[in-house]
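Here is my input; please provide its structure:
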Amino acid sequence: MDDLPFSIMGSNFKLNGDPLSGEEDSDSTETRVGISHVRSASFQSRSGSTTPRNRQNSPTHSPRLPPSRFGSFDKFSGDVQYASSFSGFKIFGFLSDHSSDKFKVDKRVKKRAGAVWYQRKRIKGILFLIMLAGLFFFVNWVMLLRLQEQDDRIQEHDSNAVNSNPEYSGNVSSSRISVLGKRKAGRNKWPKGNYGRLLALAAHALAEGESKPEPKDLWQEPVVASSAWKPCADQRNWEPIERNIGYIMVTANGGMNQQRVAVCNAVVLARLLNSTLVVPRFLYSSVWKDVSQFSDIYQEDHFINYMTPDIHIVKELPDNLQSLDLEAIGSVVTDADINKEAMPRFYLKNILPILIKNKVVHFLGFGNRLAFDPLSFELQRLRCRCNFHALRFVPKIQETGALLLQRLRQKEGYAGPLDKHLVGSYAESTMKEKKARSTKAAKYLSVHLRFEIDMVAHSLCQFGGGKEEKEELEAYRAVHFPALSLLQKTTKLPSPEDLRSEGLCPLTPEEAVLMLAALGFKRKTKIFVAGSQIYGGNKRLTALTSLYPNLVTKEKLLSTTELEPFMNFSSQLAALDFIGCTASDAFAMTDSGSQLSSLVSGYRIYYGGGRMPTIRPNKRRLASIFSRNNTIEWRIFEIRVRKAVRQTKHVLTRPRGRSVYRYPRCKECMCWTG
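As a prediction, this is how the structure comes out:
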C-alpha cells in the first residue's frame, strides 16, 4: 500500500499518470490474471506512440460516458477497449462488445459509490475522535490551571509561615516544588527530619477543612467485632498452692511500665515454682533517677489480698533469711544469666534447684525474662489477672488523675467507661458532686510521644540534627548504654537510613503531627501529649502546637502545687500519663515498641468494650511516605497515610508469642461472646 497515493479502507485506487486504473476484489483467479493483462497492455500503450488523445479519435474508441460526480471514465474505457483488441486477448469473453463494457463500468461506479460512503463514515469517526481528544486536552488544561492556583496559594501560605515562624525560615519557601514541574524534584531536598513543606501544606489543609466533617471511623473501632470480647481474667479455676518451697525476690529495672511487666511475670514465676513472692522492689535507674518503690505507685494491700487465692505474697523475707549473703551462696540471678523471654522449663531446670537448696532466689533486673508462649492456660490467665485487676494506683495518684481527666474533658460530673478502673472511688465521688449532666463532655485525643533522649539514643537513628545531634547521642550512649556503644564500634550495624526504611525509628514530633493531620483530626481537637519531656525540648513541640493549638500536657493542666507531690518521681508522673492516655476517646501511639503504648492499648481493649480506638501506625509504610516529603502533594499524602493506619485497625486475636498485655483478645484474658 506504500505506493498508493489514495486509499480508502482496503479498496485501493491509484493514479498512473492520466489514466485511472481500478482494482476489484474477486475469488476468481482468472479475474486477477485478466486484470493483470489489462494493466500490462495499458502500460505498453502508454509507452508507445499512441497517446490518449489519438485513441479518442480512433474508430475503435468507445462512446464517451456521461460525466458523473465520481470523475470522467473516458480514458479508462479507452484503455479497456484498446487492451481488448491487443494481441487478440479476450477478457471474461465480454470486453469485445459495447454493452459488456458499459456493464463493467456501471459495476465499478457502484463499487466506487459504496467506497465513498464508507469514506464519509470513516471521516465522521475521525472527526468524533478529534473532538474527544480536544475535550480531553481542554479538561486537562482547566485542571492544570486549578493546580497552579493551589500552588500559588500554598506558596503564599509558605511565605506567611516564614514571616510568622522563624523556624520555617529557609526551609519552606526555598524548597517548594512547583506543581507544573518548573523546578525539578530533588534539586533542593529537605534534610532528614525536616518537614517544613509538609507542615505548611498541613496547616493550609487544616484551615480549609474546618467546615468539612471528620472521617467516620476516626473516633471508632469496629464496634460489633470488638465488643464481642468481654473481660474474664478474674475467673479462677484452681486452688491456692499449699507447698512453699522458698521465697522469690524480684528487683525490677526500667521505668514504671517495664516494672509493671516484671511484677506480673514474677507472679507467674512464683506460681510455677510453688514459692512465696516477696513484694517486688524497683531498682534505681541512672536514666529515670526515681527512688519510688512498689507501695509509692500501687496499692500494696490490694495487690496482696487479690492475688492470695493464686500465690502467697509477703512484704518482707523472714528474719532467718534476711541475714543471708545471697550473692555468696549463689542465690542472685541477673538478666545476664537468663535469656530474653526464657521458657518455663529453664526455670524448672536451673532456678528450682537453687530455690530448694537455699530457700530464696533474688532476681536482679528481670526485664522481659519470661516467654509468652508456650505457657499453660492458667498461668497465662494469672498474668492477665495481675495486670488488669491486681495493680491499682495509690490514692494520691488516683485523685490527681481524676482531676486531670476532668480538665481534659472540660466538664465535672462525667466519668468515662474506664475511669473506675483507673481512678477508683474518685470517679464515683466526682459523679456524686454533679449528678445532672446537661452537656456532653468534650472528646480528646491522647498521643504518646516516645521521643525521650534514651529512646532516641537507643534507636541508633538520625533525626535531622546533623553533627551536633550525632555527637550528643554518642556521648549519651557511652554513659547509659555502654554495651550498645561498644557494639556500635566493634560491629557493622545497619545504617540510620536502613533502620528508618524498615520502620525501626520512632516517629518524630513532626511526623506524628503530620500523621494526625492527614488522618483528619480537626485543628480544634484537644490533644493530650504524654511523655512531654521530649528530646529537643519545647522547640521540638512547635510543630505540634502550630497545627493544633489545643495541645496540652499534664504540666499545663495541673498547677505547680498539684504536681508538687510527684516532682522528681518519674514513675509516678508516668502513672498520670498512663491515666490520661488510657481514658481518652482515641489514643495514638508513635512507637509500637514502647511499653506505655503497649500497656495503654491493651488496657483500652480489655475494659473498653470495643469503643476505645487506638491508632497504631505502620512505621515502615509511613517511612516510605515521608521519604517523598519534598514532592508529594497533600491529597496523595492523606490517602496513603489513612490507608497505612486503617490496615492496623482490624480486630485481631493475640498472635502467638506476642504480649498478652498488649493483645488481651485471647481465651486466657477475655471471653468471646459473639
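
CA only for contacts and neighbour counts going forward, please
OK.

Now residue 577: closest residue in space, sequence neighbours ignored.
residue 530 (5.4 Å; CA to CA, 6 or more residues apart in numbering).

Isn't the one you found up against residue 445?
No. The criterion here is CA atoms under 8 Å, and residue 530 misses it with residue 445 at 10.9 Å.

how far is the longest helix seen in the chain from where the chain is centred?
Using DSSP state H, we find that the single longest helix of the chain is helix 98-164. Between the centre of helix 98-164 and the centre of its chain there are 41 Å (CA atoms, centre = their mean, to the nearest Å).

Please give the structure of this sequence too, so both can be compared:
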Amino acid sequence: MLALAAHALAEGHNKPEPKDLWQEPYDLASAWRPCSDHRDWRPSGGNNGYILVTANGGMNQQRVAVCNAVAVARLLNATLVIPRFLYSTVWRDSSQFSDIYQEDYFINYLTPDIRIVKELPEELQSLDLEAIGSVVTDADIPKESKPSFYLKHILPILIPNRVVHFLGFGNRLAFDPIPFQLQRLRCRCNFHALHFIPKIQETAALLLQRMRRHVHPGPLDRHLVGPYAETILKDKGSRPMKNSRYLSLHLRFEIDMVAHSLCDFGGGEEERRELEAYREIHFPALVQLKETTRLPSPAALRAEGLCPLTPEEAVLMLAALGFRRKTHIFVAGANIYGGSSRLSALNSLYPNLVTKESLLSATELEPFRNFSSQLAALDFIVCAASDAFAMTDSGSQLSSLVSGYRIYFGGGKMPTIRPNKRRLAAIFVKNSTIEWRIFEQRVRKAVRQTKHVQTRPVARSVYRYPRCRQCMCNADPFANFKH
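Model prediction:
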C-alpha cells in the first residue's frame, strides 16, 4: 500500500488538491467567537484557606490540572498557591510552573477571579499536612467529581486546617453539571491566563518562521508567541514563496502510548517482549489486570479503533486525503517508538517532513534538552499555529488541547483532521487487496465525517470542545442545540 501511495503522489503532482483539504466549514465555524474573558462576578477573597496542587503527567495533563485547580479554588473560596508539577519517571522533566508559563501574568490575569500566591504564608509552611489529614490524593477523589463533592468532603478539611494539598491532582472535576461562571473560569484559565514564557515563545516563533518560509504571521501567533509574533516579520524585504502553508501532524506513538494500548504493531516476538518489560516497570497495575482479567485481543482492540495509528498508517491517511508530495509537514511528538527508521516511510513519501529537532540547530535546542514539557510546549505552539492540523489519536491531551485552541481562536479558518480510527481500521485491514482509488475514497469519507461543526457534547471537555456558551458566543440563538 505504501508503494501505491508513493505512485499516487508521484503521479498527482499536477492534480488539484481537494477543495476542503485546508478548510473548515467556514460559515458554521466562524459564527463562534471567544468570550470566556467576559466576567460577571466579584473577586474571591480566598478566605477559607490555601490550596496546594501537585499535578502529575506531562505538560498537557498538567495544564488541565491547573485549570481545574483554579475552578476548585474559586468554588471553595480558597487562595491558590502556584501549582507544582510532579517529577515523572515517564516524562523525566523537573520543570515547574514558572519554567513553562508566565507566573506573574497568570496571577494578575486571574486576580478578578481568585487570589493566587507564590507560596504558603510562613506560619503554615511548617505544618505536617499528612499528619493533620490535609493531603488528598487522586485515590481520595472520584474521577470527574461534581462540585458538591468538594463542598461536602474537602471544605470541612480546608477550613479547620487552613491548607489542603491535592497530590497528583488531575482529571478530578466534572464538566457537567457545573455552575455557568465556574465553567467559564476554566475556559478563561486555559485560553487566556496561561502564556508560555519568553524563552519558549521566542524559539517557537523561530520554528514558525522556518516552517512558513514567508513573512506573514498567522492568526493565532499573537496568542501563542506574544510579542515574538513581530519577529516573524523581520525579513520584510524577502519575497514570499508559494505553497508556504504547512500541515502539522501529532504522531502519538511514543513507547508509553504503544505499551499501554496492548496492541500489536508488526514487530513480532521482540516487540512483545520489549513492551511487556516496559509495562512491568511503568504500568504494573495494567500487568496485574492482564493476569487476572480476560482482555480483548490486539486484533479486537484494533477493530474497535483503540490502537494508535502507526506512522505508516498516518502517512497513508495523508496521501489518501490528497496532500501533495511537496506538502511541508511538521511532526510533533518525541521519541517515536521504533526510532528514526519508523519515520522513513513518512520521509520517503513526504520529503518536506521536519521535526523541531531538525529545524533547530544544536545550540538553539540546547536550552530545552532534558525538559520534555518545554519541548512539548514548542510542539503545542507549532501545531496550534499550523494551516491544518492532523492527529493520529483523538484521546491524546496534546491533540485535544491543540484542536480546542484552534477552535477557540481560529475564527473558522483552522481545520483539524480527526481520524475515525474504527472506520480506518476496517479500511487498513483490506489494504493488501484494495485498489488505491477505492482506498482513497473510503479514507476521505471516513475523515470528512469528523470535520463537522458541533457544540460541546454533555460531560465532555471544554478544553477540547469550547463551542459552548460558557466559552464561546454564537449569534444564532439555536446554536447550542445543534449537533
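
before we move on, the earlier item: the residue nearest to residue 577 of structure 1: what's it in contact with?
446-449, 553-554, 577, 580-581 (CA atoms under 8 Å, 6 or more residues apart in numbering).

Kindly recompute the last result at 7 Å.
447-449, 553, 577 (CA atoms under 7 Å, 6 or more residues apart in numbering).

What about these, which one has the most neighbours?
residue 447 (27 neighbours; other CA atoms under 10 Å).

quick one: secondary structure of it?
strand (DSSP: H, G, I helix; E, B strand; the rest coil).

still on that earlier bit, I'd like the distance between the aligned partner of the residue nearest to residue 577 of structure 1 in structure 2 and residue 356 of structure 2.
Using TM-score structural alignment, the equivalent of residue 530 of structure 1 in structure 2 is residue 332. Residue 332 of structure 2 sits 8 Å away from residue 356 of structure 2, taking CA to CA, to the nearest Å as the criterion.

swap in residue 46 of structure 2?
From residue 46 of structure 2 to residue 356 of structure 2 the distance is 42 Å (CA to CA).

Residue 16 of structure 2 too?
Counting by CA to CA, the gap from residue 16 of structure 2 to residue 356 of structure 2 is 29 Å.

for residue 5 of structure 2, same thing?
Using CA to CA, which is the criterion applied here, residue 5 of structure 2 is 26 Å from residue 356 of structure 2.

How about the most centrally placed residue in structure 2, nearest residue that isn't a chain neighbour?
By CA atoms, centre = their mean, structure 2 has its centre lying nearest to residue 398, at 1.7 Å. Excluding the flanking residues, the one nearest residue 398 of structure 2 by CA to CA, 6+ apart is residue 60, at 5.8 Å.

burial count for that neighbour?
21.

so it touches residue 400, yeah?
No. Judged on CA atoms under 7 Å, residue 60 of structure 2 makes no contact with residue 400 at a distance of 9.2 Å.

So for the two, which residues contact both of them?
With CA under 7 Å, 6+ apart, residue 60 of structure 2 and residue 400 have no common neighbours.

In structure 1, which residue range corresponds to stretch 284-298 of structure 2?
Residue span in structure 1 matched to stretch 284-298 of structure 2, by TM-score structural alignment: 482-496.

Can you list the neighbours in contact with that stretch?
Residues contacting stretch 482-496 of structure 1 (CA under 7 Å, 6+ apart): 460-462, 477-478.

at 6 Å what do you get?
461-462, 477-478 (CA atoms under 6 Å, 6 or more residues apart in numbering).

among those residues, which two are most distant?
Spatial extent of the contacts of stretch 482-496 of structure 1 (CA to CA) is set by the pair 462 and 478 at 16.7 Å.
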